[in-house]
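S.K.: Predicted model, plus sequence, below.
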Amino acid sequence: MTSRAYVARDYYDILGVSRDATPDDLKKAYRKLAREFHPDVNSSPEAQEKFKDINAAFEVLSDPQKRQIVDMGGDPLAPGGGGAGPGGPGGAGPFMGFQDIMDAFFSGGGMGGASRGPRPRRRPGADALLRLDLELSEAAFGMESPITVDTAVVCSVCEGSGAADDSQPETCDTCNGAGEVQSVQRTILGQVVTARPCPSCSGYGTVIPKPCGKCGGDGRVRTRRKLTVKIPSGVEDGMRIRLAGQGEVGPGGGPAGDLYVEIHEKPHDVFTREGDDLHCKVKLPMTAAALGTRLTVDTLDGQESVDVHAGTQPGSTLRIRGAGVPRLRGGDQRGDLYVHLDIRTPTKLDAEQERLLHQLAELRDEEIVEPARGNGFFSRMRDAFNGHA
């Protein structure tokens, strides 16, 4: 089975800059290309791949050490280590690949550099996110809502240590507590000391002979908890409420992250919401709009009467001040309720109603165009074709 050689990418060509480009030149080129190929602007699959290449090129050329490897003919992002010269990809012998060189530079080993030391078993936990569906009135006036969350909590048996009662973490025999092991290899840059996490202790520097039977040595377990979240009045769809320290407990019983409760407001049967204002539509007969009337309108606080003045035109809107949603952290301030009038014209009239409307039109001196009675031009043409001319 033959293997294909990896061809190093020309990151300068990807960004469209010269090999002596300054950091400012790189930033300008990256921003220009990012605006053109960002997935939010250009959704084509080719653009997405191009955007990945642009990011990779900027990442490499912005790093002096990675850029030096590119200038030497290598590719620091090549799988398994890339580059030209001795010790290239898949090469055997006393030289290491470029990926190993990068590991040496960025893992704390370097050219015989200092050790990183063991990583702590106790680390901070991640944040958690929970969706909460609310009715309009609940979001408007606030409430206290019970919620159920599934998160990691400190193990009650080992209290976060990860060890059984009769066991304690012991120093790793492989790395002697350093958390990493080092090796010396020759490269095209000379002798390089590489440091990698210890395979025996996973970089902790200690091992647990008898892990806790409940948490398996992680110091935390998943459980379902019930909490109460206070919803302030005026929250909107998409807002998040932060509950500090109620997220995931970290490995080794580390401090918990935060819990974010994301508000999702359910659609309402009557009202639509725009910020702190509410909108609704009310059907109104033509005669009521012409003569004027008094409407009873539903609001979040109950029913309220509002006057419709005589001669109100289609598309008119009535405003009820202070009948909207309370403003978030706005004290007693509230938005308004807008009532949009849908004035309806009757579609079917009996003989008496039609006579009265004709009479009204005559009194108002309004011209009425009578419908065609069959003696118009098109009627005569139809009769001619039918042989009745």
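M.R.: Done, it's in.
S.K.: Every contact and neighbour count from this point should use C-alpha atoms.
M.R.: Noted.
S.K.: Not counting sequence-adjacent ones, nearest residue to Arg344?
M.R.: If the residues on either side of it in the chain are set aside, Arg344 comes closest to Pro285, at 5.1 Å by Cα to Cα, 6 or more residues apart in numbering.
S.K.: Comparison target, given below:
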Amino acid sequence: MGNQDLDIRYDLYLSLEESVFGVKRKIEVPCLETCDSCSGTGAKSSSCIKSCTDCGGRGGVMRTQTTPFGMMSQVSTCSKCSGVGTIITDHCRTCGGSGTIRSNHAMEVVIPPGVDNGATVQLRGKGNINKKRGIAGDLFVILHINEKHGIWRDGHHLYSKINVDYTQAILGTVLKVETVEGLKDLHIPSGIQPGDTLKLPQKGVPDIRKPSVRGDHRFIVNILIPKGISDKERTLVKELASLRSNAKDHEIPFNNTGTSESNFDKKPKDHASKRGIRSVTTLWKSITKFLQYVSLTSHRFQNLPSKSFVLSWFIFHSYA
């Protein structure tokens, strides 16, 4: 056997959790090792090993043939002894003449946290054994990670899809979600949109080179819209739609100059949007500052043009 012939490939299957957190697994590997009964010769005894009569123990035979360029000789492997140079007349009863026996070797494999699917763990000297030459091959453990329903991996991050009821999306809620650490609480903020991504930090896959650095578990949101609703639900939804429509009608938009595009003599109703209320509040503060400025400085600028007066107020307002 060559050194590579002594190497062994072993396929080991892991759960997603085992690949994330690492694991110690006990395995039994079928190995080939030199037969102790015949010391790897394959013969019952040394007297059963004879020199090959075809090649004279050389393992190769020379054949000569005539060509247009003269006589040419070529050495080829002896077909009788397969190039060994010896013939076994009586084979070993233990190994059947192969010179090796198969045995199971129990060992422990340490899988580090954060391994990828298809990764290889090499265990030196744990392969097939050639006692005659005093060498052993290596064991190559090929890792296969089983998929977990509802969770998939991309780099150091884990991903899942979650369904959120439309009422939960509007009001916000807390959902129990499946992770590699079991069920965890995931906060759903009000106003969540379809396709938005939420995350649980440090619940993903560790970096195999730096296990303290860990990815996130990210959740892609799907909003469930019911195909059929009851009459009572329909009435409530219509009422909600009406309230939202009225709220939008009472919002006070502003143009880029900061001035209102609507009259201010209308008071917002109780259900006006917060955006409209904030806009009115901001404008009212600006007006108050302007009036204070006029009261304090009007006697200084009585002879100034109106444009200069307004510019002065803006300078005052900017640093107030």
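M.R.: Looks like it arrived, so ask away. Note that the structure is predicted; figures quoted are calculated from it, not measured.
S.K.: quick revisit: got the contact list for the alignment partner in structure 2 of the residue nearest to Arg344 of structure 1?
M.R.: Superposed on structure 2 with TM-score structural alignment, Pro285 of structure 1 falls opposite Asp165. For Asp165 of structure 2, the contact set (Cα atoms under 8 Å, 6 or more residues apart in numbering) comprises 223-225.
S.K.: Separate out the buried members of these.
M.R.: Neighbour counting by 16 or more other Cα atoms under 10 Å classes Ile223 among the contacts of Asp165 of structure 2 as buried.
S.K.: Closest one of the contacts of Asp165 of structure 2 to Asp154 of structure 2?
M.R.: When the contacts of Asp165 of structure 2 are compared for distance to Asp154 of structure 2 (Cα to Cα), Ile223 comes out closest, at 23.4 Å.
S.K.: now for the closest one: what does it line up with in structure 1?
M.R.: Using TM-score structural alignment, Ile223 of structure 2 pairs with Ile343 in structure 1.
S.K.: from memory its match sits against Val308, does it?
M.R.: No: Ile343 of structure 1 lies out of contact with Val308 (Cα atoms under 8 Å); the separation is 11.5 Å.
S.K.: Quickly list what's touching both of the two.
M.R.: What both Ile343 of structure 1 and Val308 touch, as defined by Cα under 8 Å, 6+ apart, is the set Ala289.
S.K.: can you name the residues of structure 2 that stretch 217-237 of structure 1 overlays?
M.R.: The aligned range for stretch 217-237 of structure 1 in structure 2 is 97-117, by TM-score structural alignment.
S.K.: what residues does that stretch touch?
M.R.: 18-35, 38-43, 91-92, 94-95, 121, 143-145, 156, 205-208, 211.
S.K.: Tell me the buried residues within the residues you listed.
M.R.: So, by 16+ other Cα under 10 Å, the buried ones in the contacts of stretch 97-117 of structure 2 are 18-22, 29, 31-35, 38-43, 91-92, 94-95, 121, 143-145, 156, 205-208.
S.K.: what's the first-to-last distance across stretch 112-123 of structure 2?
M.R.: 14 Å (Cα to Cα, to the nearest Å).
S.K.: Run the chain-centre distance for that stretch.
M.R.: Taking Cα atoms, centre = their mean, to the nearest Å, one finds the center of stretch 112-123 of structure 2 at 14 Å from the center of the full chain.
S.K.: now swap in stretch 174-192 of structure 2 and tell me
M.R.: Distance, centroid of stretch 174-192 of structure 2 to centroid of chain: 19 Å (Cα atoms, centre = their mean).
S.K.: cool, and stretch 5-16 of structure 2?
M.R.: Remark: stretch 5-16 of structure 2 is offset 21 Å from the chain centroid, using Cα atoms, centre = their mean.
S.K.: for structure 2, what spans make up the helices?
M.R.: Ranges of helices in structure 2, per DSSP state H, are 16-21, 166-171, 231-249, 274-297, 306-319.
S.K.: okay, how far is it across the match of stretch 217-237 of structure 1, tip to tip?
M.R.: Stretch 97-117 of structure 2: ends 40 Å apart by Cα to Cα.
S.K.: for stretch 41-56 of structure 2, same thing?
M.R.: 19 Å.
S.K.: what's next to it, contact-wise?
M.R.: Counting by Cα under 8 Å, 6+ apart, 38, 57, 59, 61, 78, 80-81, 85-93, 95-100 sit against stretch 41-56 of structure 2.
S.K.: hang on, the earlier thing: of the contacts of Asp165 of structure 2, which are reproduced in structure 1?
M.R.: Among the contacts of Asp165 of structure 2, the contacts conserved in structure 1 (both residues aligned by TM-score structural alignment, their matches' Cα atoms under 8 Å) are 223-225.
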